[in-house]
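Enquirer: build me a structure from this.
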Amino acid sequence: MSYGEFDKYAERYDSWYEKNQVIFECESKAIKALGLRGKGLSIGVGTGMLDFSAPVNVGVDPSVNMLKRAKTRGIKPVRAIGEYLPFRNGSFDFVIMIATLCFLISPEKALRESRRIMRSRGELAICMIPKDSSWGKKYIEKGEAEHALYKYAHFYTINEAKDLLNEASFTITSVISTLGYSPCDKPRVEKPSENPEGKGFVCIKAVKSNELKDPV
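Expert: Okay, the predicted model is just below:
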């Protein structure tokens, strides 16, 4: 993967949400509904536009230009990738990944790293575009058409993401979702839902388990 593509995309990332305020509001509400508290880290923070809703204190990303924008939102920027986090054990109360899972080279390693840097009973939230949703299918098509970013993405179903969390020794506690309409429909403001069926933006919250499973 070329992280340089993400540097080029920084300005366009923010402008997309500025033009799609209703979608931004829906996703922001879903993130806030997770109820994350304490010192938080965002993996793949990007510009921090949505991550600020968590709220997040520190953000890691391989893109310098993305991190510059995240810094303007009060997020401490750290250039790194999710598979190798430059933090001590037990440094954070929660970790969040917003549209990051699909870009990870090794999601298994990133989840175990997340677990390592969390305090006891720390929480992890994965916010994703489900592979089998209408939104997921749209972005998969973009990737197949050689979109600058989505050509690198590997999308997951909700069950696949849950399996990854379970294997990394997390216990799922809740699921919050939004975007119950397709990309072809007129956007509308929605309240966060606990029913993820057919939703285009789904956040899975899990707690760090006491027992650590051995890597397969």
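Enquirer: rest of the way, CA atoms for contacts and neighbours
Expert: Will do.
Enquirer: and the lengthiest strand in the chain, what's buried?
Expert: Taking DSSP state E as the criterion, the chain has its longest strand at strand 118-128. For strand 118-128, burial by neighbour count (16 or more other CA atoms under 10 Å) applies to Met118, Arg119, Arg121, Gly122, Glu123, Leu124, Ala125, Ile126, Cys127, Met128.
Enquirer: to compare with the earlier structure, here is another sequence to fold:
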Amino acid sequence: MVKFDPFENYSQKYDEWFDKNRFIYESELQAVKDVLPKSKNGIEVGVGSGRFAAPLGIKLGLDPSRSIGEIAQKRGIKIIEGVAESLPFEDSQFDFVLMVTTICFLDDVEKAFKEVYRVLKPMGCLIIGFIDVESSLGKLYETHKDESTFYKDATFYSVKEVVSYMKKAHFRDFTIRQTIFHAGEGLKDIETVKKGYGEGSFIVVKANKNKFI
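Expert: This is a model prediction of the structure:
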């Protein structure tokens, strides 16, 4: 079952988190910007309230929650209801697909990544933003997820696991960025963005579709 009930029932609470934790949000946004293609022909899958799509100039989003999608629409995002495991799009349609803190809520990661591969044009890219379960913040989230409205049913992944899933779906040419180098939600400023992983809690992995497939 798709784990979107909390987002449907508490959409406003979810959206307010970004204002209350502005420096975490801005740090994550910068990490995604660092690898985002210049093309406008992209979509955010699991767009939520549009907090990433809107400032990144992404005009199309997919999400299973109608309630949270209405917030995204107010930010100028065209919303399509649906799930990552069954994307309602033709083959080879997009230059990029973005997923930010979406993978932890997927029912079937392998199926979702295969669907993304299908809808990408040759040399299109998949960009995944997520909290590394092996990081300080990831361990904190994992320990206290039963207390969370939104992460209670989430499955957190390591960088190696995410990369492995992407490779199984035939993605290649990996680029990795990291940020959020302090645990907790009390950041006093925007964090830097570094290459690689192992230090930061928020990771962005970008990989390309093979141009010959």
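Enquirer: returning to what we had before: just the buried residues of strand 118-128 of structure 1 now: which is nearest Lys199 of structure 1?
Expert: Closest to Lys199 of structure 1 out of the buried residues of strand 118-128 of structure 1 is Met128 (10.2 Å), distances taken as CA to CA.
Enquirer: ranges for the strands of structure 1?
Expert: Shown for structure 1, the strands assigned by DSSP E span residues 40-43, 58-61, 76-79, 92-98, 118-128, 170-178, 201-208.
Enquirer: spatially central residue in structure 1, please.
Expert: By CA atoms, centre = their mean, structure 1 has its centre lying nearest to Ile98, at 1.7 Å.
Enquirer: so the residue nearest to that residue when sequence neighbours are not counted versus Asn65 of structure 1, what's the distance?
Expert: Among residues not flanking Ile98 of structure 1 along the chain, Cys127 sits closest, at 4.7 Å (CA to CA, 6 or more residues apart in numbering). Distance, Cys127 of structure 1 to Asn65 of structure 1, by CA to CA, to the nearest Å: 22 Å.
Enquirer: which residues touch the counterpart of the residue nearest to Ile98 of structure 1 in structure 2?
Expert: Under the alignment (TM-score structural alignment), Cys127 of structure 1 pairs with Gly129 in structure 2. Contacts for Gly129 of structure 2 (CA atoms under 8 Å, 6 or more residues apart in numbering) come out as Val32, Leu98, Met99, Val100, Thr101, Thr102, Phe202, Ile203, Val204, Val205.
Enquirer: surely the fourth one touches Gly46?
Expert: The reference is to Val100 of structure 2. Yes - Val100 of structure 2 is within contact range of Gly46, at 7.3 Å (criterion: CA atoms under 8 Å).
Enquirer: longest helix in structure 1, please.
Expert: Longest helix in structure 1, counting residues (DSSP state H): helix 4-19.
Enquirer: quick one: list the elements packing against that one.
Expert: helix 21-32, helix 64-71 (3 or more CA pairs under 8 Å, 6 or more residues apart in numbering; DSSP states H and E).
Enquirer: residues in structure 2 aligned with the shortest one?
Expert: If I follow you right, that is helix 64-71 of structure 1. With TM-score structural alignment as the criterion, helix 64-71 of structure 1 aligns to 66-73.
Enquirer: show me how far the matching stretch is from its chain's centre.
Expert: Stretch 66-73 of structure 2 sits 17 Å away from the centroid of its parent chain (CA atoms, centre = their mean, to the nearest Å).
Enquirer: residues contacting it, please?
Expert: Contacts of stretch 66-73 of structure 2 (CA under 8 Å, 6+ apart): 7-9, 11-12, 47-51, 63, 78-79, 81.
Enquirer: how about a cut-off of 10 Å?
Expert: 4-12, 14-15, 46-54, 59-63, 75, 77-82 (CA atoms under 10 Å, 6 or more residues apart in numbering).
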